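Participant: need a structure here:
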Amino acid sequence: MAKAPTVEDVAAHAGVSRQTVSNVLNTPEVVRPATKERVLEAIDALGYRRHAAARRLRLRRSSTIGIRLDPYVGGISGVVLDRFVHAITEHASERGMRMLVYAARDTDEELARLSELWEGSEIDAAIITGTFRDDPRVGHLDAEGLPFVSFGRPWGEDDIADPRHLWVDVDGAAGTRAATQYALGAGDHVTFFGWPEGSGTGDDRERGWQETIRGAGARGGRLTADDSVPRARVAMEVALAAGLETDALVCASDSLAVGALLALADARRVLPVIGFDNTPTAEALGFSSVEQRPEDVATAVLELLMGPTGDVVAPRRLEAGSAHALITPELVVR
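Facilitator: Modelled structure (predicted):
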C-alpha cells in the first residue's frame, strides 16, 4: 500500500516550509495569496488529507458520529445492518470523520448513552437504526439538540414528512413490487409471506405486493410469522396442511423465505420463493431476493448529515424532500 502523503511532502512539493503549509491549513489569512495557491495545488496533486486529530483541535469538535451496535440475536437478516455499519465506517473515514460504536440493550439505554456522549462532547452527531412507529428517540434527540439521521423512516404521524428529521430508507414497496411482478411470471396467484401488522417496514413491503396484485388483476393470499426461520417454517407447514394453493411466494425477508423453503421441501412441493435482503444465505441456497444496497444507504446518510460544508452541522430545517432519501432496491434473480 502506498504511503499517505504528509505535511512535509506537501511542503517539499510546493517549495515552502512545513510551517507555511500549517498556516495555509489553519490560518490561511496570514499567508500571501500566491503562496497559498501553490500550497493548495500541492495538496490536490498529492491527495493529502489533513490529519483528523489536527482537524478536531482546530474545529473544537470530536469529528465523531455515534451509532449503536445492536445486540447479537443470530438469524439471517441481521447481516444487512452489519454491512451498513461497515460501509458507514469506511465512508465516514473518507470524509475525515470517525465512527464511535457503542452498545445498548434497549431504547432507554441507547438514549442514556447518546446523552452521555453528547454532553461529554465525544460525538458531533448520531445515526439511529431500527426505527419504529412513534419512535421516542426522535423527540428525545430533538430536545437534546443532537444532530442525527436515521436509517429507516421514523414512521410517526408527525415526523415522517418533517424536514427537521433527516432519514434515509430503502423503498421496501418498490422492492416487493419488483419481486411480485417477477413472481407473476409463474402464475396469477402470488402469496405474500410477511410479518404481523404494525411494523412500518413490514407494512411498506406488503403494500408493494398489494399494489402489484391489484394492478395486474391477479389473486393473492397472505401469510404471517415473526422474523425467524423456525416460526416461518411452522407457519408455512400449517398453511400447506390447510391446502394452500399459490403459484409463487413473495417474502418480507430472507428468514421467512428460508422457513418457507424448508416447509415446502418437507411437503415435496416446489414453488418460486423470493426473499428480501439478499443475504449470503439467499446466494448459497440459490433463491431470488431483493438487495437493499446498504452501501448506498451509508453514502446518502453522510450526505444528509454533513451537508454542503463537509462538516456535521447543527439541526436545521430543510425543504421538504431534501431532508430524506429513498434508496431503490434491486431484485437479484437466481
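Participant: going forward, measure contacts and count neighbours with C-alpha atoms only.
Facilitator: Will do.
Participant: all helices in this protein, in order from the N-terminus.
Facilitator: Along the chain, counting by DSSP state H, helices occupy 7-14, 18-26, 33-46, 52-59, 79-94, 107-119, 136-144, 172-183, 200-216, 229-241, 254-266, 280-285, 294-306.
Participant: pretty sure Glu291 contacts Ile327?
Facilitator: No: applying CA atoms under 8 Å, one finds Glu291 not in contact with Ile327, separated by 10.7 Å.
Participant: Of the helices of the chain, which is nearest Pro272?
Facilitator: helix 172-183 (7.1 Å; CA to CA).
Participant: on that earlier part again, what would the helices of the chain look like in CSV with distance to Val190 and mean neighbour count?
Facilitator: What follows is the helices of the chain, written out as CSV (distance: least, CA to CA, whole Å; neighbours: other CA atoms under 10 Å):
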stretch, distance to Val190, mean neighbour count
helix 7-14, 62, 18
helix 18-26, 61, 17
helix 33-46, 56, 16
helix 52-59, 53, 13
helix 79-94, 26, 17
helix 107-119, 37, 16
helix 136-144, 37, 14
helix 172-183, 7, 23
helix 200-216, 8, 19
helix 229-241, 14, 18
helix 254-266, 14, 23
helix 280-285, 20, 14
helix 294-306, 27, 20
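Participant: Could you export these as JSON lines, including distance to Ala161?
Facilitator: Formatted as JSON lines, the helices of the chain follow (distance: least, CA to CA, whole Å):
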{"stretch": "helix 7-14", "distance to Ala161": "46"}
{"stretch": "helix 18-26", "distance to Ala161": "40"}
{"stretch": "helix 33-46", "distance to Ala161": "40"}
{"stretch": "helix 52-59", "distance to Ala161": "32"}
{"stretch": "helix 79-94", "distance to Ala161": "24"}
{"stretch": "helix 107-119", "distance to Ala161": "23"}
{"stretch": "helix 136-144", "distance to Ala161": "13"}
{"stretch": "helix 172-183", "distance to Ala161": "17"}
{"stretch": "helix 200-216", "distance to Ala161": "14"}
{"stretch": "helix 229-241", "distance to Ala161": "34"}
{"stretch": "helix 254-266", "distance to Ala161": "29"}
{"stretch": "helix 280-285", "distance to Ala161": "34"}
{"stretch": "helix 294-306", "distance to Ala161": "15"}
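Participant: Now show me the structure for the sequence below, then we'll compare the two:
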Amino acid sequence: MSHPATVADVARAAGVSRQTVSNVLNRPEVVRPSTRSRVQAAVQELGYRPHASARRLRTRQSSTLGVRLEPVHGISGAVLDRFLHALVDSADERGMRILLFTAEDVDDELAHIEHLVEGSDVDGFVLTSTFHGDPRPAWLGTRGVPFVMFGRPWGLPDVDAAPHPWVDVDGRAGLHDATTHLLALGHRRIGFLGWPSHSGQGDERRRGWQGAMPPDEPLDALDLTCEDDVAAARRTVTGALDGGARFDALVCASDTLALGARFALGASVPVVGYDDTPVAEALGISSVEQPLVEVASAAVELLMGSGRSVLPASTGHRLLAPRVVWRA
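Facilitator: Purely as a prediction, here's the structure:
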C-alpha cells in the first residue's frame, strides 16, 4: 500500500464498518471477540496507526498520564527509573503518553496537579511514594480526577476496600521468603534493619521478618532501625555489634541499608536487601526484586480497563509477589 493505512482501509480488509473499527480501537469491550480479532488482524497486517491528534480532538482527552518525578534518595532511587520506563512502555501500548513533573514536597505536588487538571493537560495520575496521612487521594477523589496509586493507601482500616485503585508489591512476603530461606540454611540469629516506625512499606517488610522467625527467638536485640542512609546503617549495625549483639544473617528494608550493613559485617555474614538495585548486583548482595513491569501494566489497566481511554472512576487493587535474588 503506497499511502498510510486509514480506518476505511482497515474496515474494508476486515469486512466491517468504519464505526466497528473505531469501537475496536477505542472501546474494544463492546465488540464481539471474533469481530475484534478480525479487525485487530487487519490493523496489524496493514500497519495502521490511529491519528493521535485527531483522536484527542474527538474524545476531548489529552491521552496523557501525569507522574511526579521523585527526588533520588539512596541507591534505591534506581527503582523509580525502572518503574517509569515500564510505565511509559505500558502506556504507549494504549496510545497514552507520560508527563513527568517535579515537586519539592507533597504540597508543591498538589499545586502542580491542580495546575495540570485546570489546564486539561492530563487525563489521570499515577501516584508514587504513598504514606500515612497522604492527602493526594482525597484531593483527587473529591474532584473526580482519575488516579491509581503505586503503593497502598496506608492508614485505612481496610486497604483492600479502598475507594480508589492501587497496585503494590507484597514486601511482607518478600522478607518472609528471605528469612525462611536463611533459616533453612541453618542461620538462627537473623536480624532486621529497617526504617523508623510509621513507614507503611517498612513496617510491612518488618512483619515479614517477624512472621518467619522462630517463636522462641527473642527479637528485640535483633531489630534495628535507622534512616535510609548507607553511613547511618553502618553506624547502627556497628553499634549493635559493639553492644554485644550477634548476627548469623541480616535482612534489610532496602539495598541502601544492606550496603551499610555489609560494610559493618563484612562478606562472611549473609545480608539481604530490598529492590535489587545495580549496586546490590555489582557487590553480590542478595536482594528482593520487585516485578516493576507487572506493576506498571497493572497500574495502566486499573486506570483504563480494557479500553484506550481513562475510566471516569475506578476501584480495585493488585498486590503482586516479589522474588528473592540470591547471590553467593
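Participant: What's the TM-score once they're superposed?
Facilitator: Superposed pair, TM-score by TM-score structural alignment, normalised by the length of the second structure: 0.86. Supporting alignment: 309 aligned residues with a CA RMSD of 2.7 Å.
Participant: closest one to Asp159 of the first structure among the helices of the first structure?
Facilitator: With CA to CA as the criterion, Asp159 of the first structure lies closest to helix 136-144 of the helices of the first structure, at 8.3 Å.
Participant: Helix 107-119 and that closest one, what's the angle between them?
Facilitator: If you take axes from the mean of the first three to the mean of the last three CA atoms, to 10 degrees, helix 136-144 of the first structure sits at 20 degrees to helix 107-119.
Participant: got the contact list for helix 136-144 of the first structure?
Facilitator: Applying CA atoms under 8 Å, 6 or more residues apart in numbering, the contact partners of helix 136-144 of the first structure are 107, 111, 115, 147-148, 154, 165.
Participant: Go through the helices of the first structure and name the closest to Val333 of the first structure.
Facilitator: Comparing the helices of the first structure by CA to CA, helix 172-183 comes nearest, at 8.8 Å.
Participant: Compute the inter-axis angle for that closest one and helix 200-216.
Facilitator: Here the directions of helix 172-183 of the first structure and helix 200-216 differ by 40 degrees (the same axes, to 10 degrees).
Participant: thinking again about what came up before, and which of the contacts of helix 136-144 of the first structure is nearest to Asn278 of the first structure?
Facilitator: Asn278 of the first structure has its nearest neighbour among these in Pro154, at 23.8 Å by CA to CA.
Participant: show me the contacts for the closest one.
Facilitator: By CA under 8 Å, 6+ apart, the contact set of Pro154 of the first structure is 131-135, 138, 160, 167.
Participant: can I get those residues in a markdown table with distance to Thr35 of the first structure?
Facilitator: Formatted as a markdown table, the contacts of Pro154 of the first structure follow (distance: CA to CA, whole Å):
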| residue | distance to Thr35 of the first structure |
| --- | --- |
| Thr131 | 50 |
| Phe132 | 54 |
| Arg133 | 56 |
| Asp134 | 55 |
| Asp135 | 53 |
| Val138 | 48 |
| Ile160 | 50 |
| Trp167 | 42 |
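Participant: Out of these, which is nearest to Gly47 of the first structure?
Facilitator: Looking across those and measuring by CA to CA, the closest to Gly47 of the first structure is Trp167, at 31.5 Å.
Participant: Might you report the residue contacts of the closest residue to the closest one other than its chain neighbours?
Facilitator: Sequence neighbours aside, Ser150 is the residue nearest to Trp167 of the first structure in space, at 4.6 Å (criterion: CA to CA, 6 or more residues apart in numbering). With contact set as CA under 8 Å, 6+ apart, Ser150 of the first structure has these partners: 127-129, 131, 166-168, 301.
Participant: Alignment lookup: Ser150 of the first structure to the second structure.
Facilitator: Aligned counterpart of Ser150 of the first structure in the second structure: Met149 (TM-score structural alignment).
Participant: From Ile88 of the first structure, how far out is the counterpart of Glu301 of the second structure in the first structure?
Facilitator: Using TM-score structural alignment, the equivalent of Glu301 of the second structure in the first structure is Glu303. Computed as CA to CA, to the nearest Å, the Glu303 of the first structure to Ile88 of the first structure distance reads 11 Å.
Participant: go on, Gln19 of the first structure?
Facilitator: The gap separating Gln19 of the first structure from Ile88 of the first structure is 34 Å, by CA to CA.
Participant: got the contact list for Val271 of the second structure?
Facilitator: Val271 of the second structure makes contacts with 249-252, 258, 261-262, 285-286, as judged by CA under 8 Å, 6+ apart.
Participant: Aligned to it, what sits in the first structure?
Facilitator: Counting by TM-score structural alignment, Val271 of the second structure corresponds to Val273 in the first structure.
Participant: what's the answer for Ala86 of the second structure, then?
Facilitator: Match for Ala86 of the second structure (TM-score structural alignment): Ala87.
Participant: nearest residue to that match other than its sequence neighbours?
Facilitator: Leaving aside its sequence neighbours, Ala87 of the first structure sits nearest to Glu295 (CA to CA, 6+ apart; 5.4 Å).
Participant: how about the one you found, what does it touch?
Facilitator: Here Glu295 of the first structure is in contact with 83-84, 87-88 (CA under 8 Å, 6+ apart).
Participant: For those residues, which ones persist in the second structure?
Facilitator: Retained in the second structure (both residues aligned by TM-score structural alignment, their matches' CA atoms under 8 Å) from the contacts of Glu295 of the first structure: 84, 87-88.
Participant: Make JSON lines out of those residues and add distance to Gly243 of the first structure.
Facilitator: Output for these, formatted as JSON lines (distance: CA to CA, whole Å):
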{"residue": "Phe84", "distance to Gly243 of the first structure": "40"}
{"residue": "Ala87", "distance to Gly243 of the first structure": "44"}
{"residue": "Ile88", "distance to Gly243 of the first structure": "46"}
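Participant: ok, of those, which one's closest to Leu25 of the first structure?
Facilitator: Ile88 (26.4 Å).
Participant: Ser150 of the first structure versus the closest one, what's the distance?
Facilitator: From Ile88 of the first structure across to Ser150 of the first structure, the span is 12 Å (CA to CA).
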